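**Student:** show me the folded form of this:
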Amino acid sequence: MGIPFLEKQLKALADKNRLAILSCLKSGEVCVCDLVEVLGLSQPAVSQQLKKLEQADIVTSRKVGTWKHYRIVDEPSAVLLATLSQLESRSVCHRQTCP
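**Tutor:** As a prediction, this is how the structure comes out:
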């Protein structure tokens, strides 16, 4: 793991909305629609934050119909594991409100 990778991950983790998303994903896979509802952000805003997390190799996604479901990567870095250990899980994020 080199400096550019660490820099990318640390920058992605340095945002309260992205940390809130990770606290939701800590309990498992979550649909974007549920994150929108729980976080009180617009769908484009949530998608933008998720894109930054995905580009930093922190989360991965799969498409289900017209919605995307996100989860933490299978092999998280030490930096990500340390961050996740400090976040409380938010199980309220798993509402399954997507059509």
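**Student:** C-alpha from now on. contacts and neighbour counts both.
**Tutor:** Noted.
**Student:** give me the helices and strands touching the helix or strand containing Val79, please.
**Tutor:** Per DSSP states H and E, Val79 falls inside helix 78-86. With contacts defined as 3 or more C-alpha pairs under 8 Å, 6 or more residues apart in numbering; DSSP states H and E, the packing partners of helix 78-86 are helix 3-13.
**Student:** I'd like the structure of this one too, to check against the first:
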Amino acid sequence: MEKIQIDKMAIVLKLLGDKTRLTIILLLKESDCCVCEFVELFDMSQPSISQHVRKLKDANLITETRKGQWIFYSLNKNSEFYETILSITEHLPAQEEKIIQLEKLGKKISCD
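**Tutor:** Here you go, the predicted model:
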């Protein structure tokens, strides 16, 4: 396994130091999500959530896929930080109950 540069890792760890962004990563470990789902889960404005998502995307931690009118975000399995992200998330509580809560409220978007 190739070593990650300290400067790059410091940037990623700083991004994950934000509770909202760290929770977004944990949610994406459970399921792909769109911004509107994050808005519902975090009870934050769409522009605020979009800014968090953009920072994660700019750091190559997440990717986006368009499905119809929706853009879904997922963990970037090709990122040099993917294994590190998985390692970090193993020490944190799973967020699957939040995904289930979205489904119960009828707010989980499915394009299947």
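**Student:** quick one on the thing from earlier: list the buried ones in the helix holding Val79 of the first structure?
**Tutor:** By neighbour count with 16 or more other C-alpha atoms under 10 Å, helix 78-86 of the first structure contains the buried residues 80, 84.
**Student:** now the angle between helix 3-13 and that helix, please.
**Tutor:** The directions of helix 78-86 of the first structure and helix 3-13 differ by 30 degrees, with axes from the mean of the first three to the mean of the last three C-alpha atoms, to 10 degrees as the criterion.
**Student:** and for helix 78-86 of the first structure, what's in contact with it?
**Tutor:** 6, 9-10, 22-23, 26, 58 (C-alpha atoms under 8 Å, 6 or more residues apart in numbering).
**Student:** can you pull out the helices in the second structure?
**Tutor:** 6-16, 19-30, 35-42, 46-58, 82-89, 96-104 (DSSP state H).
**Student:** export those helices to JSON lines and tack on distance to Ile71 of the second structure?
**Tutor:** Listed next are the helices of the second structure as JSON lines, based on distance: least, C-alpha to C-alpha, whole Å:
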{"stretch": "helix 6-16", "distance to Ile71 of the second structure": "22"}
{"stretch": "helix 19-30", "distance to Ile71 of the second structure": "13"}
{"stretch": "helix 35-42", "distance to Ile71 of the second structure": "8"}
{"stretch": "helix 46-58", "distance to Ile71 of the second structure": "11"}
{"stretch": "helix 82-89", "distance to Ile71 of the second structure": "21"}
{"stretch": "helix 96-104", "distance to Ile71 of the second structure": "17"}
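**Student:** packed most tightly, which of these would that be?
**Tutor:** helix 19-30 (a mean of 19; mean count of other C-alpha atoms under 10 Å).
**Student:** what does it contact?
**Tutor:** By C-alpha under 8 Å, 6+ apart, the surrounding residues in contact with helix 19-30 of the second structure are 15-16, 33, 38, 42, 52-53, 56, 73-75, 89, 94-96, 98-99.
**Student:** right, I'll leave it there.
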